[in-house]
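Q: Return atomic coordinates for the entry below.
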Amino acid sequence: GNRADSDQHVEFVGGNVQPVTSKEDWDQKLSEAKRDGKIVIANFSAAWCGPCRMLAPFYCELSEKHPSLMFLLVDVDELTEFSSSWDIQATPTFFFLKDGQQIDKLVGANKPELQKKITAVLDSVK
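A: From the prediction side, this is the model:
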């Protein structure tokens, strides 16, 4: 395989973060989350985006801390068509989904805000 390419992904996917490889894969993961009553956090990022890379290790960390949530990673360059259906103005953009419906959204690599929204989401399901 292409070394440089695989290196870029290493920093993005760790902990319990699952990369989304296709629209079908996305649908499958969402129905899985629905079945298990899990809230989904989808991180729409790009490998070339500095703030995305900066936030990636933190996102992986969060995924380990909160196994009751499903953490997904969508590469906007790999899934261009799918990503454009989500009207993404900037990367990273985080979508919070419950039963397939968007319940919250965060634009930008804002760690405290991401943490806050995750806490709020967790409180809402207790």
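Q: can we go C-alpha only for contacts and neighbour counts from here?
A: OK.
Q: All the helices of this structure, in order from the start?
A: 3-10, 23-36, 50-65, 80-84, 111-125 (DSSP state H).
Q: looking at the ones you listed, which is buried most?
A: Of all these, helix 50-65 has the most neighbours on average by mean count of other CA atoms under 10 Å, namely a mean of 18.
Q: Between helix 3-10 and it, find me the angle.
A: 50 degrees (axes from the mean of the first three to the mean of the last three CA atoms, to 10 degrees).
Q: what's the closest of the helices of the chain to residue 91?
A: Closest to residue 91 of these is helix 50-65 (CA to CA; 6.7 Å).
Q: Second input sequence below; structure requested for side-by-side comparison:
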Amino acid sequence: MSVTGAIVVVAVLAAATLVGLVLKARAGRVRATTDERTGGWDLAGVTPQPDDRVLLLQLSSPICTPCRQTAAQLTGLSAEHPGLAHVEVDIAERPDTARELNVMRTPTTIAFARDGRELLRVSGVPRRRDLLAALDTELTAPR
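A: Prediction:
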């Protein structure tokens, strides 16, 4: 292999490593949204129960391994915290929902307030502490 070829290989490997590190750092990060989108409960196909304050809508796909971890985590959170509801939607069965919400990757979790406002988004497995901190105001606000 020539010196030029070796430099090209090293540069490609360095670039791929950098892209991988950036994507890993972004995974699971809670992002507040300024989207005026409403109707999250309708998109999930559920009606809020009297005690429900926040819907955690998880968009998954059948071949997604992190989706199982996300589902277990969100199911546990909804069991531990009154006011949280969790619904998982398989985008293979309902691609229209993913399109409407502009979801390009699974798992993606979108939190909706009781009135249907989009509160936040998480791509990848959510960081439990960050997710609860971001939802604290909505969960503790007086009704």
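Q: coming back round to it: will you turn the helices of the first structure into JSON lines that also has distance to residue 102 of the first structure?
A: Formatted as JSON lines, these follow (distance: least, CA to CA, whole Å):
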{"stretch": "helix 3-10", "distance to residue 102 of the first structure": "26"}
{"stretch": "helix 23-36", "distance to residue 102 of the first structure": "12"}
{"stretch": "helix 50-65", "distance to residue 102 of the first structure": "19"}
{"stretch": "helix 80-84", "distance to residue 102 of the first structure": "15"}
{"stretch": "helix 111-125", "distance to residue 102 of the first structure": "12"}
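Q: who wins for proximity to residue 95 of the first structure among those?
A: Once the helices of the first structure are compared by CA to CA, helix 111-125 is nearest, at 10.4 Å.
Q: Show me what that closest one is packed against.
A: Applying 3 or more CA pairs under 8 Å, 6 or more residues apart in numbering; DSSP states H and E, one finds that helix 111-125 of the first structure contacts strand 101-107.
Q: how about the strand it packs on, aligned to which bit of the second structure?
A: Taken onto the second structure by TM-score structural alignment, strand 101-107 of the first structure occupies residues 117-123 there.
Q: Distance of the most centrally placed residue in the second structure relative to residue 81 of the second structure?
A: Centroid check for the second structure by CA atoms, centre = their mean gives residue 109 as the closest residue, at 2.4 Å. Separation of residue 109 of the second structure from residue 81 of the second structure (CA to CA, to the nearest Å): 17 Å.
Q: Next: residue 24 of the second structure.
A: 28 Å.
Q: what do you get for residue 49 of the second structure?
A: Distance from residue 49 of the second structure to residue 81 of the second structure, by CA to CA: 14 Å.
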